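# next one to model:
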Amino acid sequence: MLFFSLLVLASTALAYQCTDFTVPVTVTAPTVIPPFPAFKTHYDAVGLLSALTARNAPNAPSPPPIIENLSATFDISLRYCEPDHRRHASAKGVQVLSHGLGFDKSYWDFGGQGSEYNYISSAIAAGFATLSYDRLGNGGSSIVDTYTVQQGPVQLAVLTSITKRLRDGNLHSNVPRPAGGKVFHVGHSYGSLLTHGLLATAPKLSDGAVLTGYNLQILGIEQFETSTTFHLAKENQPARFGGRSTGSLTWADELANQYNFLAWPYFDPAVLAKAEARKWPFSLGELITYAAVPNNASAYAGSVLLISGDVDRIYCAGDCTGTLESAAKTFVGTKRVETYLQPRTGHGLNLHFNATAGYKVVQDFLGRVEG
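This next block holds a predicted model:
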């Protein structure tokens, strides 16, 4: 069902308007059939976690994956924001924003209008429009099977379809063709993984990309998984997620949230409390298929910025020194590759005191790409 509402947001620095809408998106993508049955209880979930993180897990025998092709249509919730051209005439194109695990699209305007945690405001002030969206299973987008559908390649197919329709000017009646035909991609964490996948599989769809909270090694993935203890979302927050399947997972509480996403004392505890209250589950399917998202982007000829917090837990196990440079070397065909470590920052870059400093690095980079 197609619907939208128009929101007019005023700012003392720069006025802009946003349109919220939902569109049906049809995709075809490979999916992996998990080599184990769906969880019946949280005991099953923790049992699998124990097996995945055991010392011998990398060497344990496993059956070959069963791959099936999925063709389906999903409802995807989006928000398009653009500068008020009466006050800001230089439209530089559209940034497509892909959020990570544990969030929905509100990650990009987390603090609301006028907040230092609002990435969208920084992009608007720099002359860009933005298109943020809820990935499958999050926010206002379709709730799907968390074992066999809410997987990396399917999420990538959604991002690819949205980008194509945006470029063609047929995404929504309130979303014009990008100014100058320029489309940029900004991801966070799993959203960066998907953005990297887009550069690998459809390199001509993006004029420039920013991968935040990301590198190729995922050095802290076991720490992330273990710290969540694979809480079933339906039990952790029954009021919000009581109808979810057992493949919908989360972490226990705000302390686990802090461990994974935030670096003390460089955040406001009120921000952590808000992030915990508004968290979204991740799917078991996303965890077991992150390596199935292609990352050979040697054919991508645009520009790439890799930016992470210096003490990112999930991708760097708490120390990102040297990790971005090794990832940058894989982008062999790009015109420009840059790296930046945001000081005093954990995995959730947008939720720290110095978020605006990181925003400036991103907007300056994309401004140079546009030029």
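# C-alpha only now, for contacts and for neighbours.
OK.
# residues contacting the residue nearest to Pro63 when sequence neighbours are not counted?
Counting by CA to CA, 6 or more residues apart in numbering, Pro63 lies nearest to Pro35, which is 7.0 Å off, once chain neighbours are set aside. Pro35 makes contact with 63, 65-66, according to CA atoms under 8 Å, 6 or more residues apart in numbering.
# following up with a second sequence; could you model it the same way so I can compare the two?
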Amino acid sequence: MYAILLLLSILWLNDSAVAKVCTNITVPVSISARNAVFNLSPLQSNLDAATFTRNYTSIKANFTETTLTGYDTIHGDFNISAKFCRPGVTGSTFNSKNGTVQLLTHGIGFDKTYWDLSYNNYNYSYTDVAVDQYGFSTLSHDRLGVGNSSHPEDALNIVQASAEVEILLELTKMLREGTLPGINSAFSKVVHIGHSFGSVQSYTLASKYPDMTNGLILQGFSNNGSWFPATFAAWNSKLARFNEPLRFGNISAPEVQKLASKRKTVQFVNHTEKTLDVSPYEIEEIIEGTSTANLLAGIDSRPAMVPQDLPTGYMTWADASANQYSFLYPGYFDPGLLPFAEAHKFPYTTGEILTILGGPATAPEFTGPVQIMTGGKSLFFFLPLLLCLQTATYNLRSEPLKHAFLVPFFFPGAEQDNIFCGGDCFATGQPDVSSIPATADSAFPKASAFEAYIQPNTGHAVNVHYNSTAAFRVMQDFLVKHGLGGA
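Next up, the predicted model:
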């Protein structure tokens, strides 16, 4: 009887909670950054992208070093698209001084919606947990060159890690000073939370400007980047404007329809299905990895969009298979999330690829708490059950819970974070080291606390797995435990 009353009370609390209040804003920023200068010709074709990949991944020489000609201080004015969310309050006025704001930075291939995924009625929303359940405020943003933020023409020498860290610094200053456009809030405590490349940037900020951040959570991260070249090779990068011409090129849907009709692309697909012994599924598999699939998807199902006409220095991975390989742990994500993620992927630049591993080795003066949250496998058969129970305690109606009991308890779990763990975060080769992310402890000699947490049955993109909400709560609990709780 008591258990039933407890469950009903949890449901009542969820129903009575005041939903977060969010505002979409455009933030003008002016930066100066010490960027690298590379001696490379602009990419013009997918063959050029293949050559770039081959050179970058070659063991003959460090491609970044061989093409580097020096450094230059660049100055730029950019517009950064951001979303600010704060707790909904009743009976009182929201007071930012009483809480902590989380500055959220997405990784490669995503935009700011990584933190507030609309898929399946926002059941994978990080901000819903952080804001509605823990009382934090959040600011997520599209990194330079992504989404609705500015897309500099020079993707090689402008859109680099160092410039993006300076943008992160400016956003941090605005949060502390209360000068964020349209947001009348100043925060005394700012924590930086990143995913993947966003974690690299948050880490670099803590190294260069240790007084600007009160805490770090680095999701999808370790300080070992030796597996990134293999990941980049697996992406089989294409020019974004050719891979997703309706989104990133300069061609409209009516033009594609006209071209498809002229070339009889649609008729060919229909003819193949009727006259040959080929199923619709097989046809889909055949064209999945080509631009044809993207064109047809754009004709049939995607909403009207304005092509961004990106320069050729913006690239993206080839197809959904490359997406799954890098970001998802088979068996532990909703199969519908993969086509959703592929349809909402975002480009990366040649400059970012060449500078992604060029950050500082340590953050010697940072004194706040650090948590690394990386995907891993379940070491014991009963961990998925415990994970389900944890999810049930907090959110009985969440979609991850609905599917979590379907996860096989004895799934072998060989693939997890490929990018920063090489596929197994526990394969340290050292009996006294618990995990690969745990080796980053030495990079934070003055941190007030350090924790390397391996989220069970999760790949590199933690937020898009069945048990993501449990991971979100581990992250919030870490901040609360170390005095950085919400309002």
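# put one on top of the other, what's the TM-score?
Here the TM-score for the pair of chains, by TM-score structural alignment, normalised by the length of the first structure, is 0.92; 359 aligned residues with a CA RMSD of 1.9 Å.
# which of the contacts of Pro35 of the first structure are still contacts in the second structure?
Retained in the second structure by both residues aligned by TM-score structural alignment, their matches' CA atoms under 8 Å are the following of the contacts of Pro35 of the first structure: 63, 65.
# all strands for the second structure, in order.
Assigned by DSSP state E, the strands in the second structure fall at 21-38, 68-86, 100-105, 137-141, 189-195, 215-219, 238-239, 314-316, 348-349, 369-375, 449-455.
# what lies in contact with the second one?
In this case it means strand 68-86 of the second structure. With CA under 8 Å, 6+ apart, strand 68-86 of the second structure has contacts from 20-39, 112, 127, 131, 135-144, 147-150, 158, 183.
# same thing with the last one?
With contact meaning CA under 8 Å, 6+ apart, strand 449-455 of the second structure is reached by 368-377, 425, 435, 437-438, 441, 444, 471.
# please repeat the previous calculation with a cut-off of 6 Å.
Residues from elsewhere that reach strand 449-455 of the second structure (CA atoms under 6 Å, 6 or more residues apart in numbering): 369-376, 437-438.
# before we move on, what about the third one?
Strand 100-105 of the second structure is contacted from outside by 136-140, 189-194, 198, 486, using CA under 6 Å, 6+ apart.
# can you tell me what part of the first structure it aligns to?
Aligned by TM-score structural alignment, strand 100-105 of the second structure corresponds to residues 93-98 of the first structure.
# buried residues in the matching stretch, which are they?
93-98 (16 or more other CA atoms under 10 Å).
# do the same with stretch 20-34 of the second structure
20, 22, 25-29, 31, 33.
# now do that stretch: which range of the first structure does it align onto?
Going by TM-score structural alignment, stretch 20-34 of the second structure sits over residues 16-30 in the first structure.
# doesn't Tyr315 make contact with Leu219 of the first structure?
Yes. Proximity of Leu219 of the first structure to Tyr315 meets the contact threshold set by CA atoms under 6 Å, at 5.2 Å.
# neighbour count: these two, which is higher?
Tyr315 (26 against 19; other CA atoms under 10 Å).
# which residue lines up with the more buried one in the second structure?
Per TM-score structural alignment, Tyr315 of the first structure is aligned with Phe420.
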